Structure formats: C-alpha cells, structure tokens
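Trainee: What follows is a protein structure lacking sequence information:
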C-alpha cells in the first residue's frame, strides 16, 4: 500500500507546528535581515534610509509576482499530490519555475530604463535619488536569484519539506546580514559602496538561497520529479496557477501602490516622516513574518486535505492558525506599546524622527491583532482556490478604506491622525473575512462530509 503524505495523517496541531515553525524561523531571520539592512543604511545618512524606503514599492512588486506564482503552485501541487496526480503536480511545478524566470526579465527592463524616473517622480532631493538609483538598479538587474529562491522554497513547502525551505532562506538571509557591513562600509580592504553595498549583499544572499533551494528539490523532494529537457509551457496549467496566484499578485501590487502613495502623503510633511514609515515597515515585519510563515505551512495542509476530502482536518487547521496568529500579534502589540523608543534607537534617529516615530509606532501597532486573523483567513481562501475573496478583502482594505482615510486625515495637518487609518481599515477587513469564511464553510467544507461517506 502507498504510504500517505504526513499532511493527511499527522495530528493537526503537531502537523501545523511541524510545517510552520521552520518557515516562521526563516521568515523571522528574513525580517531580521530587513531590519539590520536598514540599521546599516541609516548609518550612511537619513537620505540613504529614505531612498531605501522609497525603493520598497518596486521590491514589493517583485515579491508580489514571485510569491503570487508560488501561492498558486503551492496550492495546486499539494492538492494534486493529495489526489495522487503526480504527473500533473510535476507539470505544475515546472510551469511555476518558467513563469518566475519570465518575471525576472521584466524587472531587468525596469531597472535599465525606469529607476531614475521612479525616484525623481517622488522627490527632488539629489542625495535620495542618487542612493536610491544605485540601490534599486542592482536589485532589479539581479532579480533572478530572488524569483528562483521563492519558487523552489514554495515547491519544498508544497510537499511538506519545510525544513529544507527554512535552511535555504536562513542561509540566504544570514549571508546578507554578514555581507551588509562588509560591502556598505568597506571592511577587510574592500571599497565602501554605501547603498550599492547593501544591494550587492541582498542579491548575493538571494542567489545562494536559490542555489540551495534548487539542490534540495532535486536531492530530497521525492514527490516531484522536475525535468528541464522535457519541459514545455502548458497554457492550461499557467492559467490555473494565475487563477489562484493572481489575487495574491494584485494584493501585493496594491500594497506597492499603497506604499508609494503613503510615501507621497508623508513626504509632504517631511522626508523624516517617510523615513519613519519605512522604519515601521521593517519593524512590523518582525511581527507579521511569523504569521506569513505559518500561512506557508497551512496552505499545503488545507490544499492536501481538501483534495483528500478530510473536512475535520481542514477545520482544525483553520482554528489553530487563527489562534496562533492572535497570540503572535498580541505579543507584537505589547512590544510596540512598551518599547517604541528603543525600537527607533536602532536606526540612528534624529530628534525629529523620535518625535514622529514614538507616537506612530504606538498607534500603528493597534491594528496588529485584527490583521493577524485577516491574514490567516485570506490564506485559507487561497488554499481553496478562492483567491477572489482575498483580492476583494485587499482592495477594500487598501484602496477603498486605508488610502482615502489616510489622505483625509493628512488634510487635518496633524501627521498622527494618518496612522489611525490602519486600525479602521483592518477592523472592517476582518469583519468581511469572517463573512467570506462563513460562505466557504457552507459551500466547500460542509459538502466534504457527504462525499466522505
């Protein structure tokens, strides 16, 4: 008898921990890299820190495309393995790799022709444009490492091999952290490269992580057999990947537009306000990343058990995930409320940054708890192949609520009022998530009990 994958037999609490903890650790290390990277860049100048903050929307768009394809591949591969359709799982994985290679070439074009225009459209500060252009051109020219890293990590996750995915991501992030000060400040006889050094450290870590991900898949992933020579693009599979992953792409792309718009709202107050927002995003990643790591574990669990028709395991996975996310976010909220001054002190802050940042961190962190539940439920929607619900939530939260409210609050002339837009939009989003979850339970989970009889 064929041995069933652990996602169909291991107790759910143990399985969720087994699948999620490695990814949570790797996400924490990745978030730590983002913080350390900004700490070193802040030592160059506040303009350098602001330039990296302004570059984030383009980097986020890169992540959006790679993760979106990864979400589609993850959900489809795990579901097809649950259905014992191994050939289809292989074809899906191969087409996912193909798509993210194409995406990397798209960003090479952006890096070659649009980066200076991107920065000059946001600021006339020559130092910010100089630092930002040097940084972002390297990131985009060598984006293939980032795209392949995420692709092959998601393939490992889709078959339950999250430990190997953790290893590749941790090694890449640690390499990045080690190389940051060496390249930025010119240690060990190397030239001091400033923000260019931060970019070179980033792409070097990504290439190393991608190389490990490729090795682990071909060496240890026994449920997938990838073939480079026999590969041919399959339009129907590409459509399926995008059908599930496109909502994630759009959601994160909307996030890029939101960050770009928020930067423009805040820079009207001062460049320091924009730097504070960039610092917040790196700090909040240390709270949010463990939840995203857990989501990387729960998507294949739900996908597999949906394909295998195990509704009780699906329900238990969802309940435990929401519970764990709430605990993580509550801890983050407490930390931001008690230690905002310490958190800001990591980034060589000016008195003005302290003045704006302490209040900002305390207000912004109030939305952590509802955001945790919303993030988990949005991933549940994607695991069922219903990314349209996740997309609707993201559109309403960011386009309909967050950005207009932030703009209206900015008209009061008090920058502190802008931060309340996050709590308002996240609370409404959670209510919508609960409504959509009720629909999924009725139409997709409950019918599985009848099919299982």
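Mentor: All right, it came through fine. Keep in mind it's a predicted model, so treat the numbers as computed, not measured. Numbers count the residues shown, from 1 in each chain.
Trainee: going forward, measure contacts and count neighbours with C-alpha atoms only.
Mentor: Fine.
Trainee: Can you give the distance of stretch 111-127 from its chain's centre?
Mentor: How far stretch 111-127 lies from its chain's middle: 25 Å, per CA atoms, centre = their mean, to the nearest Å.
Trainee: buried stuff in that stretch?
Mentor: For stretch 111-127, burial by neighbour count (16 or more other CA atoms under 10 Å) applies to 111, 115, 116, 118, 119, 120, 122, 123, 127.
Trainee: Just the ones of the residues you listed in helices?
Mentor: Judged by DSSP state H, helices contain the following of those: 111, 115, 116, 118, 119, 120, 127.
Trainee: Can you tell me how far the third one is from residue 130?
Mentor: If I follow you right, that is residue 116. Taking CA to CA, to the nearest Å as the measure, residue 116 falls 8 Å from residue 130.
Trainee: again, but for residue 49
Mentor: Taking CA to CA, one finds residue 49 at 12 Å from residue 130.
Trainee: So which of those two has more stuff around it?
Mentor: residue 49 (30 against 17; other CA atoms under 10 Å).
Trainee: I'd guessed the more buried one sits against residue 275; true?
Mentor: Yes. Counting by CA atoms under 8 Å, residue 49 touches residue 275, with 6.4 Å between them.
Trainee: what's the neighbour count on residue 312?
Mentor: If you count neighbours by other CA under 10 Å, residue 312 ends up with 14.
Trainee: What of residue 446?
Mentor: Counted with other CA under 10 Å, the neighbours of residue 446 add up to 14.
Trainee: want to compare, so here's the second one:
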C-alpha cells in the first residue's frame, strides 16, 4: 500500500463517521440508533476533554502532593467560572436544535452567530473578574498557605485564557444542536495531544522550557484550547459541517441577547449550582488534612471520567428533545428521554461495579502517596454503587433543557447538590452534640462522626434521592407545554 492509498483510506474512514441530515434524522424512525450515534462521539469528546484535567492531575501528582492538592482547589473554581457563562451556550444549543427540527435554517444560523458573540464577550468579563479575585476566593474556601500560591497561579493563567476555553465549549454546543457531534470530537483529539505533550515540558522544565510547576500545566491547557477554539471558529465560518455562523449576524443584537438570557440564565444557574456545590464541598473537605484534599481531588477527576456516558446521554437527549419539539413530536421526545434514562442506569451501574474492585489501582495512577491512594479508593468505593442513579438524573435533565425548561433542570441540580448532598456531608462528617440524658450509648454513637466518610456518604445519598425526584418530575409531563415557537421559551429571531 502506498502512502497516498493509506491517507485516502484514513480520510474515507473518517468521512464515514459523518451522516447527512437524511441519514441522521432525529425526528423520525428508531430512537436508539440515532440517539446512540449522537451520544457516542460526545462520550469520546468528553473523555478527551477530561484528558486535559487528567494529564494535569497525572503530571502534577508526579511533581508533588502539594501541587496535586493545589489543583484540587483550582478545578472547582474553573468549573464555577465556566458555569457562570455556559448558560448562553446551552441556550444556543437548544435554539439551534429547535430551529433545525422546525426546518428553519436561517434562524438556526442567526441563533448560533449571536450566541458566539455574547458568549465570548461574557467569558472575557468573567476572566477579568476571576484574575483579580481568585486568591481571595481560595482563601474563603480554606486553602492553606502551603497550597494557596500554586492554586492562585494556576487560576490566574486560566482566567486570562478563559475565552479560549469557553469559546470551544460554545463550538461544541452549537454543533451538537445541529446534530453534528463528530466534528468537535476530531478537533478535541488534536488539541488534547498537544496538551499532553506540552504538560511535562512546562511543569518540570524539560529542555529549553523553565520549570513552572502548577502554572506550567495551566499554560499548556490554555494554549491547547486556544488552538481548538481557532479551528472551531474556522469550521463554523465555512459552514460545511453542522451549523454555520455568519459575520453579518454576529453584530450584537441586544434584543436577541435578552431572549437568549431567558433560556441561558436558568442554565447558568444549573451549572453554577453544580460548581458552587463542589466549591462548598471543598469548604468541608478543607477542614481535613492535605491527604484528604488530594484524595478528594483525584476522586472528583475520576468521577468526571466515569460519568461521561451519562453526560453524553444528557446532551444527546437535549438535542433530540429540542429537535422533536421543533418538529411537533413530543411523544417521540418523551420516548427518547426514557430510553436514555434506562440505558444510562445500566451502563453506569456496570461501571460502578468495576470501580469498586479497581479503585486502588485507578487512584494509584494519579498519586504515588500510599495515604492518598487509600483515601481516594475509599471515596470511590463509597459512591460507586450509586453511579447508575446519576444516569437517570442527567438523562431527564437533558430533556428538561431541550424542551426549554431550563429552570426545572436548574432546580433539580440545586436540590440534588445543595439541598441534599451538602447538608448530609456536613452533618455526617462532624460529631453531633447529643445531650447526656439520651444515655451513654447514643452519646457515644453520635459523638463518633464518620469524619471524611461522611463526605463520601453525602455523594451516595444525593445520587439516589435525586434520581427519584428527576423521574417523578419528568413523568408529570409539564415539560410538554414548552412551545418552541414561543418567544417566552425560545429566542426566535425577529427577522
């Protein structure tokens, strides 16, 4: 085989991943095949996205335990900054999906163009605010003097480059709304490779590079995501994949911005609620040793990897719900949601069973500190039996968002994380002051708190209860009342 023949074969195989609108019709025919086709590239894209963080976690774990603890504080803050502005990208994705389902391509392109403009603008503002206030925020969370310098340096670099990170997430959302999840996956792959290659050079100071430690990991990430954003914008301007953005439609339209906010603000509240809960959990975790903080950071990173199938189903069903409501097919949208919930429950339950047995080996990949490995494995083993319930929560959340009920999805997230998880973790991880008249047996029982195990318990309890709430809420059917042509629910262009 010649080199030219080999290249042609690779191109043909990659091209086979793409489906035309007729081949990937989300509004008619079977449910499982198009939903899985839509969702599988999202799994790969999210795995690659997590690879940014995992690469940082791996290399910094080899650098020092203090560096690992520093990014344990830094990652939730990044999540918060992105979540504050991500509502606009969710709004854009939903609108593109609904207009695509209703066969209104010009309105879909206008929605995409306006979303890109305002989302990047919002990220510039958030990045500027984050740069100046990250240190104070980290102190508020309880970061120790040992951890604070590294976490602050990492977050300040990320804040300066937040628009590049955020811009690529917008690209992914808009392409997904149009039904193209393969293109973002391919772009992400290339930039992850760049990040993984850069990390050790900038962290350890290999070759001509200075030793930057924690800050080096941030520089590598921002550089790589900047490349991804540039490629994504070029693809959308060209318009031969997924959705197209037009420079003439990118002139800021404040009236349209208000319409975007109707969907975007609740979606931001959902993401922000998740981010704040992780940061608030750090406030609880920060009261324990550096070992517990590092173990918590590794555990959260592994969770983000294991939950990829559920998040992919969440995003896939969001698009299917939006397109089917746009096409006037709510019953098909409901069927897609129920299938996604069942499928995600089974897949994550299997992954949970594997995690229980593999936990020590998995954690040891990210840290060679025996105490961190033991603590991190314990965290995973407490939560793993409830992984399947996360699949149910995320599937129905995607359905709410796709129907335009972004406030419902936000309320569900806040209930799960703020109303259930945090109080349970707080109470269970601290001794309870029980009056002596309860008797010595009860006093001894409650005075001996679960310590860090109480935090792990909070995760498990909230996963199970939230799944029941999500299913009951969806079965009420109130999401069916969303009218994709109603300006109160969607930001339809007034052109």
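Mentor: Arrived safely. A quick note: this is a predicted structure, and the numbers were derived from the prediction, not measured.
Trainee: Fetch the TM-score of the aligned pair.
Mentor: Once superposed, the chains reach a TM-score of 0.92 (TM-score structural alignment, normalised by the length of the first structure), with 444 aligned residues with a CA RMSD of 2.2 Å.
Trainee: returning to what we had before: make TSV out of the ones in helices among the buried residues of stretch 111-127 of the first structure and add distance to residue 44 of the first structure.
Mentor: Formatted as TSV, these follow (distance: CA to CA, whole Å):
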residue	distance to residue 44 of the first structure
111	23
115	21
116	20
118	22
119	19
120	21
127	11
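Trainee: nearest to residue 167 of the first structure, of the residues you listed?
Mentor: Proximity of these to residue 167 of the first structure (CA to CA) peaks at residue 111, which lies at 29.6 Å.
Trainee: got a list of what the closest one touches?
Mentor: 136, 137, 138, 140, 141 (CA atoms under 8 Å, 6 or more residues apart in numbering).
Trainee: Please determine how far the counterpart of the last one in the second structure is located from residue 283 of the second structure.
Mentor: Matched across to the second structure, residue 141 of the first structure falls on residue 160, judged by TM-score structural alignment. Residue 160 of the second structure sits at a distance of 25 Å from residue 283 of the second structure (criterion: CA to CA).
Trainee: about what we covered before: out of the ones in helices among the buried residues of stretch 111-127 of the first structure, flag the one nearest to residue 3 of the first structure.
Mentor: residue 111 (47.9 Å).
Trainee: roughly how far apart are the closest one and residue 373 of the first structure?
Mentor: From residue 111 of the first structure across to residue 373 of the first structure, the span is 36 Å (CA to CA).
Trainee: Same check on residue 289 of the first structure?
Mentor: Separation of residue 289 of the first structure from residue 373 of the first structure (CA to CA): 14 Å.
Trainee: Could you do residue 85 of the first structure as well?
Mentor: Counting by CA to CA, the gap from residue 85 of the first structure to residue 373 of the first structure is 32 Å.
Trainee: Which one of these two is surrounded by more residues?
Mentor: Shown here are residue 85 of the first structure and residue 373; by other CA under 10 Å, residue 373 has more neighbours (23 against 13).
Trainee: And that one, what's its match in the second structure?
Mentor: Using TM-score structural alignment, the partner of residue 373 of the first structure in the second structure is residue 392.
Trainee: Its match reaches residue 345, doesn't it?
Mentor: Yes. Counting by CA under 8 Å, residue 392 of the second structure does reach residue 345; the two are 6.0 Å apart.
Trainee: and the spatially closest residue to residue 161 of the second structure that is not a sequence neighbour, what does it touch?
Mentor: In this structure, residue 161 of the second structure finds its nearest non-sequential neighbour in residue 222, 5.8 Å apart by CA to CA, 6 or more residues apart in numbering. Neighbouring residues of residue 222 of the second structure by CA under 8 Å, 6+ apart: 157, 158, 161, 162, 164, 165.
Trainee: do that again at 10 Å, thanks
Mentor: Residues near residue 222 of the second structure by CA atoms under 10 Å, 6 or more residues apart in numbering: 157, 158, 159, 160, 161, 162, 163, 164, 165, 195, 228.
Trainee: Now which residue in the first structure aligns to the last one?
Mentor: Taking TM-score structural alignment for the superposition, residue 228 of the second structure sits opposite residue 209 in the first structure.
Trainee: Distance-wise, check its match relative to residue 173 of the first structure.
Mentor: Using CA to CA, residue 209 of the first structure is found at 8 Å from residue 173 of the first structure.
Trainee: shared neighbours of those two, anything?
Mentor: Jointly contacting residue 209 of the first structure and residue 173 under the rule CA under 10 Å, 6+ apart are residue 167.
Trainee: and residue 317 of the second structure, what pairs with it in the first structure?
Mentor: Checking TM-score structural alignment: residue 317 of the second structure goes with residue 298.
Trainee: now that match: how far from residue 203 of the first structure?
Mentor: 29 Å.
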